[in-house]
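Visitor: got a structure for you, letters missing:
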């Protein structure tokens, strides 16, 4: 059975890259947040996207996303998020609204997170997208993440486009470091496979670096 699974995986990977394009790039991001009330947090982020490989090796700046999100704590480990994302691309501005519901489960040695999301893209028509992300986070030293300590974070996300009925899958392992009680940094990679329900025609590999600053 193990050999069958290995063979299937090799054949599947070969099929993916034989029938699709591949690109890679950088996704640096900074997120700042502060508490408006004990149960409401306001977070603002900016993320840049730059290709370093797209059919050939070259640097090509793609876009900038600016986000503004309000987070409302509904229970001890549950939150509702509402906000907007403004995408600056090729001299144009695209708008997106979003609603998230987050659930955090604190297990014995790790933290398990679920995010259910619904997004609206405003163009000539309104494009709708649903998202689900599961995240595992674990301290590398002890049972909890203390200041000046490293941690691992792994996420798996599924994005469904309602208008064209396509699925995108994302996998992202990250290494994080807590700089202080309020600030942390995470570095990792993110693999994206698009149009998963038909033929995987687009593969992307991004190097991520995200700085979280709490004011």
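Guide: Alright, I've got the coordinates. A quick note: this is a predicted structure, and the numbers were derived from the prediction, not measured.
Visitor: alpha carbons only for contacts and neighbour counts from here, please
Guide: OK.
Visitor: buried ones in the biggest strand by length in the chain?
Guide: Looking only at the chain and at elements set by DSSP state E, the strand with the highest residue count is strand 57-75. Judged by neighbour count (16 or more other C-alpha atoms under 10 Å), strand 57-75 contains these buried residues: 63, 64, 65, 66, 67, 68, 69, 70, 71, 72, 73.
Visitor: can I assume the first one is in contact with residue 89?
Guide: What that stands for is residue 63. Yes: look at residue 63 against residue 89 with C-alpha atoms under 8 Å: they come within range, at 4.7 Å.
Visitor: so what's residue 103 up against?
Guide: Shown here is residue 103, whose contacts under the criterion C-alpha atoms under 8 Å, 6 or more residues apart in numbering are 77, 78, 79, 113, 114, 115.
Visitor: this is the other structure I want to compare:
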């Protein structure tokens, strides 16, 4: 794209299934399955038109080890199955720091990843995400209670000559069930293509179900 390219606005939905299993006291494995379905597309929000179609499915596995009190280091692998049945492979490295502040906690995630496609140019990204879970009642998120979650992420993207920056903002309302399962519903807003064209805007409605084994 050149500097004169027009912005693109997309609206879609991302249902997520997240499964986590702890081993002993220090190790854990996290599996997430997240398909994407695009619903609307246009130049701006006011010109959106119906464009419902399946986009892709991400299957992500991350193995983490706790270090210190609540921080962790992890490595993972993502398989992306795209609408034309082609696949992409992504390798993930991350470090997470968690700080508890009374009725809420703040998590900092530093992540790098490398994505490879057959016949395509590799993509390298450096990512920083800050997020917070806030109890809506009392000091902690107890069973059978709602909570608010918000995250803000910044991504630097290196892909041959198509370098880019992406920013994500995701406010979410969650509910913690008695059995420690959780459901979260929120809006994942993404803006990118700052460098090579006019910014693109993507709005994803996220519906996630999380449960530990």
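Guide: All right, it came through fine. Fair warning: this is a prediction, and the values are worked out from it, not measured in the lab.
Visitor: so after superposing, what's the score?
Guide: Counting by TM-score structural alignment, normalised by the length of structure 2, the TM-score of this superposition works out to 0.88. Behind it: 198 aligned residues with a C-alpha RMSD of 1.5 Å.
Visitor: show me the strands in structure 1, by range?
Guide: For structure 1, the strands identified by DSSP E occupy 21-37, 40-54, 57-75, 78-89, 92-106, 111-122, 126-139, 150-161, 166-178, 184-194, 202-214, in order along the chain.
Visitor: any idea which of those gets closest to residue 8 of structure 1?
Guide: For residue 8 of structure 1, the closest of the strands of structure 1 is strand 184-194, at 17.7 Å, according to C-alpha to C-alpha.
Visitor: what's the closest one aligned against in structure 2?
Guide: The alignment of strand 184-194 of structure 1 onto structure 2 (TM-score structural alignment) spans residues 182-192.
Visitor: check stretch 77-85 of structure 1 too.
Guide: Residues 70-78 of structure 2 are where stretch 77-85 of structure 1 aligns, taking TM-score structural alignment as the criterion.
Visitor: which residues are contacting that stretch?
Guide: Contacts to stretch 70-78 of structure 2, defined as C-alpha under 8 Å, 6+ apart, come from residues 58-67, 89-98.
Visitor: thinking again about what came up before, tilt between the longest strand of structure 1 and strand 40-54?
Guide: Angle of strand 57-75 of structure 1 versus strand 40-54, following axes from the mean of the first three to the mean of the last three C-alpha atoms, to 10 degrees, is 160 degrees.
Visitor: and strand 57-75 of structure 1, how far from structure 2 on average?
Guide: Here strand 57-75 of structure 1, set against structure 2 after superposition, deviates by a mean of 0.9 Å using mean C-alpha distance after the TM-score superposition for structure 1.
Visitor: name the helices or strands packed onto that strand?
Guide: Other elements packing on strand 57-75 of structure 1 under the criterion 3 or more C-alpha pairs under 8 Å, 6 or more residues apart in numbering; DSSP states H and E are strand 40-54, strand 78-89.
Visitor: list the contacts of it.
Guide: Contact with strand 57-75 of structure 1 is made by 39-53, 79-90, as judged by C-alpha under 8 Å, 6+ apart.
Visitor: over to stretch 146-153 of structure 1?
Guide: Taking contacts as C-alpha under 8 Å, 6+ apart, the residues outside stretch 146-153 of structure 1 that touch it are 135-141, 145, 173-181.
Visitor: again with stretch 115-123 of structure 1
Guide: Outside stretch 115-123 of structure 1, the residues within contact range by C-alpha under 8 Å, 6+ apart are 94-103, 126-134.
Visitor: which residue sits closest to the counterpart of residue 41 of structure 1 in structure 2, ignoring its sequence neighbours?
Guide: Using TM-score structural alignment as the criterion, the counterpart of residue 41 of structure 1 in structure 2 is residue 28. For residue 28 of structure 2, the nearest residue in space outside its immediate sequence neighbours is residue 22; the separation is 4.2 Å by C-alpha to C-alpha, 6 or more residues apart in numbering.
Visitor: got the contact list for that neighbour?
Guide: Listed by C-alpha under 8 Å, 6+ apart, the contact partners of residue 22 of structure 2 are 28, 29, 213.
Visitor: coming back round to it: JSON lines for the strands of structure 1, including distance to residue 4 of structure 1?
Guide: JSON lines is the format used below for these (distance: least, C-alpha to C-alpha, whole Å):
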{"stretch": "strand 21-37", "distance to residue 4 of structure 1": "27"}
{"stretch": "strand 40-54", "distance to residue 4 of structure 1": "33"}
{"stretch": "strand 57-75", "distance to residue 4 of structure 1": "36"}
{"stretch": "strand 78-89", "distance to residue 4 of structure 1": "41"}
{"stretch": "strand 92-106", "distance to residue 4 of structure 1": "35"}
{"stretch": "strand 111-122", "distance to residue 4 of structure 1": "31"}
{"stretch": "strand 126-139", "distance to residue 4 of structure 1": "28"}
{"stretch": "strand 150-161", "distance to residue 4 of structure 1": "24"}
{"stretch": "strand 166-178", "distance to residue 4 of structure 1": "23"}
{"stretch": "strand 184-194", "distance to residue 4 of structure 1": "23"}
{"stretch": "strand 202-214", "distance to residue 4 of structure 1": "25"}
